[in-house]
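Enquirer: Build me a model:
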Amino acid sequence: MTTTHEPASAPRRRRRGMAPLEPVSQRARWLLGLAFFVLFVAVWAGATLGGLVSPTFLASPITMVKEAWLLFTEFGFLHDIGMTVWRVFGGFILAAVIAVPLGIAMGAYKPVEAFLEPFVSFCRYLPASAFIPLLILWAGIGETQKLLVIFIGSVFQIILMVAVTVGGARKDLVEAAYTLGADSRGIVRRVLIPGAAPGIAETLRLVLGWAWTYVIVAELIGSSSGIGHMITDSQALLNTGQIIFGIIVIGVIGLVSDFVFKALNRRLFAWSML
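Expert: Down below sits the predicted model:
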């Protein structure tokens, strides 16, 4: 009796369902992401409307929607949102303008890296909130203080991450450019920066997400506007509906800005995704 064996080189039939590192379609990704939010709201509604959690500690989704309507119609919440967005992007752009050139210099030139990296690495671990008392003394409680909190929380992260991205350039490309007659400035301008540009853009996208966490800290003290100010006032009134809505608004704005950043990166650096 003879038996036939499947050749060793023949690919195995894929099993249905989830498999490690197996990609999913874009439609399935959207549906799965939406399903989690639906499940989260369902559990939240069940816990609050079912009486498992006191309304004093956690408002129900229905109460949150009512409070959200009051915020927009009676308390000018759109102005608070606008002020918070301005502070985030103002501090973040200021940090990026300073940090990206310094990070490129650190990644490209080892003496610059040896000079700056110990200080940058030290500052990277300092919480931005710890600077608030000093910043209030130096800049008062106006917009400058809030922009500086976001700046301090972002600038050192960007410098180090950009330096790592630039410093990881392929050596063979650098040597090829030298062979073709490029000088040091040409290497940086024509090899290192174009090669690191997608990574730098991704770094900025990630740090922008961190900047949204710093703005609330900046607005908790000495602020008369902004989402953080609204959250602080709502805490004094034990209005958990407004607190939750403020947190959700921050998440939604951050998510939208993240999608915009991703779309812009795909458009500008489509060649890096091939």
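Enquirer: use CA for all of it now, contacts and neighbours both
Expert: Fine.
Enquirer: Please, which helix or strand holds residue 202?
Expert: helix 193-219 (DSSP states H and E).
Enquirer: which strands and helices sit next to that helix?
Expert: helix 77-108, helix 143-167, helix 227-236, helix 240-268 (3 or more CA pairs under 8 Å, 6 or more residues apart in numbering; DSSP states H and E).
Enquirer: quick one: that helix to chain centroid distance?
Expert: 6 Å (CA atoms, centre = their mean, to the nearest Å).
Enquirer: Give me the neighbour count for the closest residue to residue 120 other than its chain neighbours.
Expert: Distance criterion CA to CA, 6 or more residues apart in numbering; nearest residue to residue 120, sequence neighbours excluded, is residue 156 at 5.8 Å. Residues within reach of residue 156, counting by other CA atoms under 10 Å, total 26.
Enquirer: And residue 178, by the same measure?
Expert: 14.
Enquirer: Could you measure from it over to residue 82?
Expert: 49 Å (CA to CA, to the nearest Å).
Enquirer: now residue 62
Expert: Distance of residue 62 to residue 82, given as CA to CA: 25 Å.
Enquirer: Ok, residue 72 next?
Expert: 12 Å.
Enquirer: got it, and residue 153?
Expert: Residue 153 is 21 Å from residue 82, by CA to CA.
Enquirer: for comparison, sequence B:
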Amino acid sequence: MKLIPEIKMRSTAVEATMTGTPGSDNAARKTPKQDIWAIRGDMPRGLYIAIAVFSFLFILGGWWGLSESGWVSKLFLPSPPEVIEHLRQWYIQGSLITDTEISVYRVTAGFVLSAVVAIPLGLYIGSYRPVQALLEPVVEFARYLPAVAFVPLVLLWIGIGEGAKISIIWIGTFFQMVLLISENVRHVPSAQIEAAQTMGASRSEIVTKIIFRSALPDIVDTLRVTLGWAWTYLVVAEMVAANSGLGYAILQAQRFLQTGRIFGGILLIGTIGLLMDQMFRLIHRWAFPWLHNK
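Expert: Prediction:
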């Protein structure tokens, strides 16, 4: 009979702990301190932005200080103000906007054409073993072929127009994109496919409505990564009988030892690439908000 009061006392203690009433453990009611150094931990948005801005300012300050120190000739390392002046002169001459627009067009066209072909191909390579056996070894082989080596062939097959430049960017991004997308597809849990089969879904429905939709967040991340590769092949593409574009301007500046314009072109490419990368981040957050809510 003495057990009943003891049970009631323990029950009351548990309820007090859960409801936070007096007598509960104060530690249980304290919010744990956020550890930004925890593995895969979280960080306040403002602090993240502050650290990111600091990293850019640190590099800029180091570059500026080294240029002004006299240890390196300004012919090889112009200061940031000199680079800005070169960009201003480039703009005054009227070709900066045109060069930027044509380069963005070439990168976008080559990237979009790669995605249009690579997404369905990667989807089927990752879904069907016979397709994987037929195409994956060939794509694996082709992705190790340098895009620069295709320049003579592209000139022979396509000519010196815009198609040649877009083709070089396509070659540089397509094969990598196919393999990454096929890996995204293979990471779809088998339980989802088995559940769809149990419910009587056809193969085409499983591929398009289950596998593709489940892999889509990872596919968008893959597109974001390969967009960076498209920009890296821009200068190579604009070596192909070009007379405009940021890559062409950089090569022309190299011939006349205009180091400031070279730095300006490189920084401009990096800035545009970063903006497009952030655009993909926003698209990912907008399309898949449940992956970003904690």
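Enquirer: returning to what we had before: pick out whichever of residue 153 and residue 82 of structure 1 has more residues nearby.
Expert: More crowded of residue 153 of structure 1 and residue 82, by other CA under 10 Å: residue 153, with 27 against 13.
Enquirer: Please pull up the equivalent of the more buried one in structure 2.
Expert: Counting by TM-score structural alignment, residue 153 of structure 1 corresponds to residue 172 in structure 2.
Enquirer: Same question for residue 190 of structure 1.
Expert: So, by TM-score structural alignment, residue 190 of structure 1 is matched to residue 209.
Enquirer: Let me know how buried that match is, in neighbour terms.
Expert: 13.
Enquirer: what's the answer for residue 25 of structure 1, then?
Expert: 8.
Enquirer: counterpart of it in structure 2?
Expert: Checking TM-score structural alignment: residue 25 of structure 1 goes with residue 44.
Enquirer: Kindly provide the distance from that match to residue 58 of structure 2.
Expert: Going from residue 44 of structure 2 to residue 58 of structure 2 by CA to CA gives 21 Å.
Enquirer: ditto for residue 290 of structure 2
Expert: 35 Å.
Enquirer: What range does stretch 101-113 of structure 2 cover in structure 1?
Expert: Taking TM-score structural alignment, stretch 101-113 of structure 2 hits residues 82-94 over in structure 1.
Enquirer: wait, residue 86 of structure 2 sits on residue 260?
Expert: Yes - counting by CA atoms under 8 Å, residue 86 of structure 2 does reach residue 260; the two are 5.8 Å apart.
Enquirer: higher neighbour count, the two?
Expert: Between residue 86 of structure 2 and residue 260, counting by other CA under 10 Å, residue 260 is the more crowded of the two (26 against 20).
Enquirer: For the more buried one, what is the corresponding residue in structure 1?
Expert: Matched to structure 1 by TM-score structural alignment, residue 260 of structure 2 sits across from residue 241.
Enquirer: Quick one: residues contacting its match.
Expert: With contact taken as CA atoms under 8 Å, 6 or more residues apart in numbering, residue 241 of structure 1 is in contact with 58-61, 63-65, 67-68.
Enquirer: Could you rerun that using 10 Å?
Expert: 55-68, 234-235 (CA atoms under 10 Å, 6 or more residues apart in numbering).
Enquirer: Buried ones only from those residues, please, as a PyMOL command.
Expert: A single PyMOL command selects the buried members of the contacts of residue 241 of structure 1 (16 or more other CA atoms under 10 Å):
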select buried, resi 55+58+59+60+61+63+64+65+67+68+234
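Enquirer: Please narrow the contacts of residue 241 of structure 1 to those residing in helices.
Expert: Secondary structure from DSSP state H places 61-68, 234-235 of the contacts of residue 241 of structure 1 in helices.
Enquirer: Of those residues, which is the nearest to residue 197 of structure 1?
Expert: residue 68 (40.4 Å; CA to CA).
Enquirer: In contact with the closest one, which residues are there?
Expert: 62, 74-75, 77, 241-246, 249.
Enquirer: Highest neighbour count among these?
Expert: Most surrounded of the contacts of residue 68 of structure 1: other CA under 10 Å gives residue 242, at 26 neighbours.
Enquirer: Surely it touches residue 230?
Expert: Yes - Residue 242 of structure 1 lies in contact with residue 230 (CA atoms under 10 Å); the separation is 8.0 Å.
Enquirer: Contact partners for the aligned partner of residue 45 of structure 1 in structure 2?
Expert: Using TM-score structural alignment, the partner of residue 45 of structure 1 in structure 2 is residue 64. Each residue near residue 64 of structure 2 by CA under 10 Å, 6+ apart is listed here: 58, 77-81.
Enquirer: Make TSV from those residues and add distance to residue 32 of structure 2 to it.
Expert: Listed next are those as TSV, based on distance: CA to CA, whole Å:
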residue	distance to residue 32 of structure 2
58	33
77	49
78	49
79	47
80	45
81	47
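Enquirer: What strand or helix carries the equivalent of residue 134 of structure 2 over in structure 1?
Expert: Correspondence of residue 134 of structure 2 to structure 1, assessed by TM-score structural alignment: residue 115. Assigned by DSSP H and E, residue 115 of structure 1 falls within helix 110-124.
Enquirer: how much does that helix stray from structure 2?
Expert: Helix 110-124 of structure 1, aligned to structure 2 and superposed, deviates on average by 0.6 Å (mean CA distance after the TM-score superposition for structure 1).
Enquirer: Taking helix 143-167 as reference, get the angle to that helix.
Expert: Counting by axes from the mean of the first three to the mean of the last three CA atoms, to 10 degrees, helix 110-124 of structure 1 lies at 140 degrees to helix 143-167.
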